[in-house]
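Participant: Sequence plus the predicted model coming up.
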Amino acid sequence: MNDWHSWAAIAAFVGAYVLIVTERIHRTAAALGGAAVMLAIGATDDKAAFYSERSGIDWNVIFLLLGMMAIVGVLRQTGVFEYLAIWSVKRAHGRPFRVMAMLIVITAAASALLDNVTTVLLIAPVTLLVCERLGLRSAPFLIAEVLASNTGGAATLVGDPPNIIIASRGGLTFNDFLVHMLPIAVVLTAVLVLLCRIMFRRVFVYDEERTKEVMALEEREAIHDPRLLVQSLIVLVLVVAGFVLHPVLHFEPSVVALLGAGLLIAVSTAETGTVLKEVEWPTLAFFAGLFVMVGALIETGVIGELSKSLAKATGGEPLLASMLLLFGSAALSGIVDNIPYVATMAPITADLVRDMGGSGDGQHVLWWALALGADLGGNATAIGASANVVVLGIAESNRQPISFWQFTKYGLIVTAVTVALAAVYVWLRYFALA
């Protein structure tokens, strides 16, 4: 970090981040502008930006989003989201908090089985329609769902992209994540429901007239293309099966999503042009720019130096190392996207695990601390995790934008509470009661 490229890269990243935070220009323009500066000053190059697995654009994330956005675009034409909106409101009897609690639990559970990005792509359209029917502001509900997706996604190997990287580096299995991460994810989801009850208490205004109107609706009438719905659901089930069977099929989620999107467009009557219009292209471009900027920080050694400093500060003490990994990862994952952060930190964590020795849970605690910090820290800011950016893009395209600070002021509260509880969990399970 002694050469000028490192400091120039930091300055470019900070400048782009300030523009994103202050929203002086569109976040996509800020991210692409920052990426252009990184390339112009030589902090990264075309090979590193476009082809490197370590510091380039994560095309798996980009094409996973593209494929799932296309599938959601076809699903939207069937009326299924209107059906689910009416169904959920009727089950909650129009009570706003009950609706939010239901959506939080559904989102967290689905994020554990799918991944958090796919889940919010499916849930967000339903939420927008629910809020429209009940005359509620959609922003609090969308924010709550994003927080739930990152929390629930921590539960399993496939729930959050950083977990896949951690499992690969640490030699951890799907069942390992269930045993060690699922219990705390369930507790934190329950805590999130309580936090949302407090944070969004002013939003929960019951409108009796609107509720009566929705209760009088017949949800089945919302389905206006049953054949397309059947085709879409079959493809969606196949895609989900492809995600779950990744250890057997060895197809990346991005490949599965693209195959599903291609199959659905091929066998259905959906028009390609109409489907592609549903894709959130500005969101995909934002991700590309963000990946290039963070990749430049990796190429110049900035993130590596930060991670190594964190590792050196542990002094070989497992408890201290776990706490530093947990809180340090939570802080850094709120600033940069948690996928490239974990990709950089994983080999350093592997070195820590090897140097400290141990076996079983005592050896794996560092991996669980890294996973919890990265997954929960992604809730801290509007760009901390992929799901956050996707939902902000959906909200903007529906003319109900959520600002950086509108999201972040709630995300910071939830992150602080959940990371603190995760620290207690790590201490109790792996040290105090071990």
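Facilitator: Alright, I've got the coordinates. Keep in mind that this is a model prediction, so the values were computed, not measured.
Participant: For the rest of this, base every contact and every neighbour count on C-alpha atoms.
Facilitator: Noted.
Participant: number of nearby residues for residue 206?
Facilitator: Counted by other CA atoms under 10 Å, the residues lying close to residue 206 total 15.
Participant: ok, residue 426 to residue 371 distance?
Facilitator: 12 Å (CA to CA, to the nearest Å).
Participant: So between these two, which is more surrounded?
Facilitator: Remark: of residue 426 and residue 371, residue 371 carries more neighbours, 31 against 23, as counted by other CA under 10 Å.
Participant: Determine the three-state secondary structure at residue 136.
Facilitator: What DSSP: H, G, I helix; E, B strand; the rest coil gives for residue 136 is coil.
Participant: Check the gap between the spatially closest residue to it that is not a sequence neighbour and residue 94 for me.
Facilitator: Excluding its sequence neighbours, the residue lying closest to residue 136 (CA to CA, 6 or more residues apart in numbering) is residue 203, at 7.3 Å. Distance, residue 203 to residue 94, using CA to CA: 13 Å.
Participant: Three-state assignment for residue 16, please.
Facilitator: Residue 16 ends up helix, using three-state DSSP.
Participant: give me every residue that touches it.
Facilitator: Residues near residue 16 by CA atoms under 8 Å, 6 or more residues apart in numbering: 30-31, 33-34.
Participant: cutoff 6 Å now
Facilitator: Residues in contact with residue 16 (CA atoms under 6 Å, 6 or more residues apart in numbering) are 30, 34.
Participant: how long is stretch 47-59 end to end?
Facilitator: Stretch 47-59: ends 14 Å apart by CA to CA.
Participant: what's next to that stretch, contact-wise?
Facilitator: 288, 291-292, 295.
Participant: Which one of the residues you listed sits in the busiest neighbourhood?
Facilitator: Neighbour-wise, the contacts of stretch 47-59 (other CA under 10 Å) top out at residue 295, 32 neighbours.
Participant: so where do the helices sit in the stretch 201-350 of the chain?
Facilitator: Ranges of helices in the stretch 201-350 of the chain, per DSSP state H, counting those that start in this stretch, are 208-215, 226-244, 246-249, 253-267, 272-277, 281-299, 302-312, 318-333, 338-356.
Participant: Mean neighbour count, the ones you listed: which tops it?
Facilitator: helix 281-299 (a mean of 24; mean count of other CA atoms under 10 Å).
Participant: what helices or strands is that helix leaning on?
Facilitator: Secondary-structure packing of helix 281-299 (3 or more CA pairs under 6 Å, 6 or more residues apart in numbering; DSSP states H and E): helix 27-40.
Participant: List the buried residues of the helix it packs on.
Facilitator: Buried residues in helix 27-40, counted by 16 or more other CA atoms under 10 Å: 27-39.
Participant: show me what contacts the nearest residue to residue 108 once chain neighbours are set aside?
Facilitator: Excluding the flanking residues, the one nearest residue 108 by CA to CA, 6+ apart is residue 152, at 4.0 Å. Going by CA under 6 Å, 6+ apart, residue 152 touches 108, 111-112, 185.
Participant: Pasting the second one now:
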Amino acid sequence: MSIYALTSLIVFIIVVVGMVFQKIDRTLIAMLGAIFLLGVGVFPNQIGAIKEYVDYNTLLLLLGMMVFVETLRKTGIFTFLGLSMLRLFGNNTYTLFISLIFLVALFSGFIDNVTTVLVFIPMTFAITDSLNINYLPFVLGEIFASNIGGMATIIGDPPNIMIASAAGFSFSEFALVMYPIALINLVFMDILFIFIFKKDLQIKFDKDTIKSFDTSHLIEDKRSFFLSIILFVTVIIAFSAQHFLGLESSTIAIIAGFFSLLILAPNQVRDTLNEVEWESLLFFFGLFLITGAMEETGLIADLSNVMVKVAGNSVKSFSMFILPVASLISGFIDNIPFTATMIPVVQHLQVVQPGIFSDLSPVWYSLAMGACLGGNATSIGASANIIGLAMLTQFKNKTILFKDFAKYGLLLVLGNVVISEIYLLLLFF
């Protein structure tokens, strides 16, 4: 192993360990790692490395969708739609639970999981307090549903954005494969939770209480509200028809973000841009360079060869192997650096065995499923988990211990992984 390869590996390990123990901000440690690798000469051409290894399609897609979601959120559209759906389907505790879980998963396919949790959990507390029922199964269910729903589309979770960009999947192509398994896994979660929290979900309440919820106060500006609905539907259609339109996902996202800003909030540009998670974008930038250094020095090629030996020399065996491995690792380590590491590994399979790995689609989908589903295993597995549990403490002074969360999460992930493996076998093999 060359000195540059060893240096790249050490930097990667330091960055991952730093993120796991959360002793230093993940953006700071990723950027410092990338800057160090650029400075010590791992890349012969620094500007060339930035051009080659940084995935600008992913960064621009994230930026565009952050601006778009933040602009629409201020109109009250997401809260209004959520409460309106509850008024339609909240007939008893079971249907209330199922409809809330379904809504969270649906929203998570189009807006980021953290935003979904921030919208729905306060709404859930208001509902459960009004009905005098236990909030815990609802809150835990919504956290889990946000991660399951996020796997359904390329814009639902950052690993999907990265994978779709690397594999060249369109929005509709990705959704056609991932939406069915997301729904199946969601149904499994509903059944599991209804069984676990049977006593809490058997409580009867006056369904007129749900129907009496007032949504009119959520619409401050009718013009902006109706425009936001039109924009939201238009963007979904544009993503679905991107091949026909000849547009990259990032192009659609950037147009959606800044056009919505022009139409809905032209005087709030600075406020909206201040809400963009610039830290996340810089984190991605640094991470791309760190994994790029591992690719530049040959570490990724070595890792590909080792994984082929362990997983088996076929698309089927590799796909079956990567899903549980991705789920396990993503439960304890942020799924973004893991995905960033695995993408060049998967790409290199065609160099290792070009005949056998000519079609990598099953491997890409397996990686996406594992990275998204694994986040439910522990309380630190996904950002939505951390935010959701923090809100539980903030609003209810209730703390869920790591082991208590994992008791539900590991059981759910185990079932979801088995279901997803069967799905992959039936779909591709």
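Facilitator: Received, thanks. Nothing here was measured: the structure is a model prediction, and the numbers come from that model.
Participant: With distance to residue 146 of the first structure as extra columns, can I get the helices of the stretch 201-350 of the first structure in a markdown table?
Facilitator: Output for the helices of the stretch 201-350 of the first structure, formatted as a markdown table (distance: least, CA to CA, whole Å):
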| stretch | distance to residue 146 of the first structure |
| --- | --- |
| helix 208-215 | 25 |
| helix 226-244 | 20 |
| helix 246-249 | 24 |
| helix 253-267 | 20 |
| helix 272-277 | 24 |
| helix 281-299 | 15 |
| helix 302-312 | 26 |
| helix 318-333 | 15 |
| helix 338-356 | 15 |
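Participant: Just the residues contacting stretch 248-258 of the first structure, thanks.
Facilitator: Residues contacting stretch 248-258 of the first structure (CA under 6 Å, 6+ apart): 60, 63-64, 67-68, 239, 243.
Participant: can you tell me what part of the second structure that stretch aligns to?
Facilitator: Under TM-score structural alignment, stretch 248-258 of the first structure corresponds to residues 244-254 of the second structure.
Participant: are any of the contacts of stretch 248-258 of the first structure buried, and which?
Facilitator: With neighbours counted by 16+ other CA under 10 Å, those contain buried members at 63-64, 67-68, 239, 243.
Participant: Dump the contacts of stretch 47-59 of the first structure into a markdown table; add distance to residue 77 of the first structure as well.
Facilitator: Listed next are these as a markdown table, based on distance: CA to CA, whole Å:
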| residue | distance to residue 77 of the first structure |
| --- | --- |
| 288 | 28 |
| 291 | 32 |
| 292 | 35 |
| 295 | 38 |
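Participant: Closest one to residue 416 of the first structure out of the residues you listed, please.
Facilitator: residue 291 (25.7 Å; CA to CA).
Participant: Contacts only, for the aligned partner of the closest one in the second structure.
Facilitator: The alignment partner of residue 291 of the first structure in the second structure, by TM-score structural alignment, is residue 288. Shown in contact with residue 288 of the second structure (CA under 6 Å, 6+ apart): residue 54.
Participant: Tell me how far residue 288 of the second structure lies from residue 101 of the second structure.
Facilitator: 34 Å.
Participant: hang on, the earlier thing: and the residue nearest to residue 136 of the first structure, how close does it get to residue 236 of the first structure?
Facilitator: 33 Å.
Participant: now do residue 217 of the first structure
Facilitator: 27 Å.
Participant: do residue 103 of the first structure as well
Facilitator: 20 Å.
Participant: What residue in the first structure is paired with residue 228 of the second structure?
Facilitator: In the first structure, residue 228 of the second structure lands on residue 232 (TM-score structural alignment).
Participant: swap in residue 188 of the second structure?
Facilitator: Under TM-score structural alignment, residue 188 of the second structure pairs with residue 191 in the first structure.
Participant: Helix, strand, or coil at that match?
Facilitator: Reduced to three states by three-state DSSP, residue 191 of the first structure is helix.
Participant: Which of the helices or strands spans the nearest residue to it once chain neighbours are set aside?
Facilitator: Closest residue to residue 191 of the first structure apart from its sequence neighbours, by CA to CA, 6+ apart: residue 418 at 7.9 Å. For residue 418 of the first structure, the element it lies in under DSSP states H and E is helix 404-427.
Participant: Check what contacts that helix and list those residues.
Facilitator: Counting by CA under 6 Å, 6+ apart, 21, 377, 379-382 sit against helix 404-427 of the first structure.
Participant: if you set the cut-off to 7 Å instead, what comes out?
Facilitator: Contacts with helix 404-427 of the first structure, where a contact means CA atoms under 7 Å, 6 or more residues apart in numbering, come from 21, 143, 188, 323, 373, 376-377, 379-382.
Participant: Helices - which of those residues land there?
Facilitator: 21, 143, 188, 323, 373, 376-377 (DSSP state H).
Participant: Go through those and give me the one with the most neighbours.
Facilitator: That'd be residue 376 among these, by other CA under 10 Å, with 36 neighbours.
Participant: Make sure that residue is actually in contact with residue 151.
Facilitator: Yes: using CA atoms under 7 Å, residue 376 of the first structure makes contact with residue 151 at a distance of 6.1 Å.
Participant: thinking again about what came up before, who has more neighbours out of residue 203 and residue 94 of the first structure?
Facilitator: Per other CA under 10 Å, whichever of residue 203 of the first structure and residue 94 has more neighbours is residue 94, with 24 against 16.
Participant: The more buried one: what's it in contact with?
Facilitator: With CA under 7 Å, 6+ apart, residue 94 of the first structure has these contacts: residue 211.
Participant: Does it lie in a helix or a strand, and which?
Facilitator: Counting by DSSP H and E, no helix or strand carries residue 94 of the first structure.
Participant: residues making contact with stretch 263-275 of the second structure?
Facilitator: Here stretch 263-275 of the second structure has contacts from 67, 70-71, 224, 261, using CA under 7 Å, 6+ apart.
Participant: next one: stretch 80-89 of the second structure
Facilitator: In contact with stretch 80-89 of the second structure (CA under 7 Å, 6+ apart) are residues 95-96, 99, 103, 210-211, 215, 218.
Participant: Name only those of those that count as buried.
Facilitator: By 16+ other CA under 10 Å, the contacts of stretch 80-89 of the second structure give 96, 99, 103, 210-211, 218 as buried.
Participant: Now distance to residue 428 of the second structure too, for those residues, in JSON lines please.
Facilitator: Below are these laid out as JSON lines (distance: CA to CA, whole Å):
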{"residue": "96", "distance to residue 428 of the second structure": "36"}
{"residue": "99", "distance to residue 428 of the second structure": "31"}
{"residue": "103", "distance to residue 428 of the second structure": "29"}
{"residue": "210", "distance to residue 428 of the second structure": "44"}
{"residue": "211", "distance to residue 428 of the second structure": "45"}
{"residue": "218", "distance to residue 428 of the second structure": "46"}
